[in-house]
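Undergrad: Predicted model, plus sequence, below.
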Amino acid sequence: MSFFPRLVTDPPTQDQSERAERVSVTMLCEVRQGSRPWKAARLDDLAPGGFRIAWLPEVREDLPLRIRIPGLHLLTARVCWSRDNMVGCEFAEPLHPAVFEHIARTAGS
């Protein structure tokens, strides 16, 4: 079992200090689970350790999620929660700080 840092994937009631690295973004990306087709999804929230996307039909917490964020290589994440038209995920490997800062600058709202 691997360790995943707890950042953006916690429900909105999480401690403010953990939320400090999270930024609101609005950008389209592509996601898929298993051999399902790629689907467009709106990335709404990003942290070095995870992200939140708008609702994804038939999302499963037991399957890894693949995400293609424009300008980045293919990333792997695990689904931590889904509710109220949102899906929270943790990256298998946290984003490098420079990558996170670049996305935050270019896609932040």
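TA: Cool, got the structure. Since this is a predicted model, take the numbers as computed values, not measurements.
Undergrad: going forward, measure contacts between C-alpha atoms and count neighbours the same way
TA: Fine.
Undergrad: what's the helix or strand for residue 18?
TA: helix 16-19 (DSSP states H and E).
Undergrad: try it against this one:
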Amino acid sequence: MTYIDQTSLSPEDAPRKARHTVLIGVKLRRPGETWFTSRVSNLSETGFRLHSFVNLKPGMTIWVMFSGFDGRRATVMWTKGSEAGCMFEAPLHKAIYEHIMRVSTH
């Protein structure tokens, strides 16, 4: 498993919210590339676990798009095989998070 060094993150940047298990199809892209399909298997207001066969590295900026919403910037924090732990640049608004969680359970 490869991690990004989080010692440079300020306490307010560190992920603190509990993640909830989901299975959500998302669109993903790396800067300068086109969108492709991936999956999110857990989600919190501050981050998510991504399953994708695209080459990702800790520290890389990506964009993730949930159905019905614009793309959101996130940073890859760790990778292990086809999984990556990612942190949103800015936490999801509570209403957006709750909506995504509600529609993902149907």
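TA: Received the coordinates, thanks. Just so you know, these numbers come straight off a predicted model, no measurement behind them.
Undergrad: Tell me the helices and strands packed up against the helix holding residue 18 of the first structure.
TA: On a contact count with 3 or more Cα pairs under 8 Å, 6 or more residues apart in numbering; DSSP states H and E, helix 16-19 of the first structure meets no helix or strand.
Undergrad: what's the mean deviation for the helix or strand following it versus the second structure?
TA: The helix or strand immediately downstream of helix 16-19 of the first structure is strand 23-33, counting by DSSP H and E. Aligned to the second structure and superposed, strand 23-33 of the first structure gives a mean residue distance of 1.1 Å (mean Cα distance after the TM-score superposition for the first structure).
Undergrad: Could you list the residues in contact with strand 23-33 of the first structure?
TA: Strand 23-33 of the first structure has contacts (Cα atoms under 8 Å, 6 or more residues apart in numbering) with 38-47, 59-60, 63-70, 104, 107-109.
Undergrad: okay, it sits on what stretch of the second structure?
TA: Using TM-score structural alignment, the residues of the second structure aligned to strand 23-33 of the first structure are 20-30.
Undergrad: who touches residue 16 of the second structure in this structure?
TA: residue 46.
Undergrad: Go again with 10 Å.
TA: When the contact criterion is Cα atoms under 10 Å, 6 or more residues apart in numbering, the partners of residue 16 of the second structure are 44, 45, 46, 47.
Undergrad: which one is the residue mapped onto residue 92 of the second structure from the first structure nearest to, not counting chain neighbours?
TA: Using TM-score structural alignment, the partner of residue 92 of the second structure in the first structure is residue 95. Counting by Cα to Cα, 6 or more residues apart in numbering, residue 48 is the residue found nearest to residue 95 of the first structure once chain neighbours are left out, at 4.7 Å.
Undergrad: how near is the one you found to residue 93 of the first structure?
TA: In this view, residue 48 of the first structure and residue 93 of the first structure are 9 Å apart by Cα to Cα, to the nearest Å.
Undergrad: Name the residues contacting each of the two.
TA: In contact with both residue 48 of the first structure and residue 93: residue 5, using Cα under 10 Å, 6+ apart.
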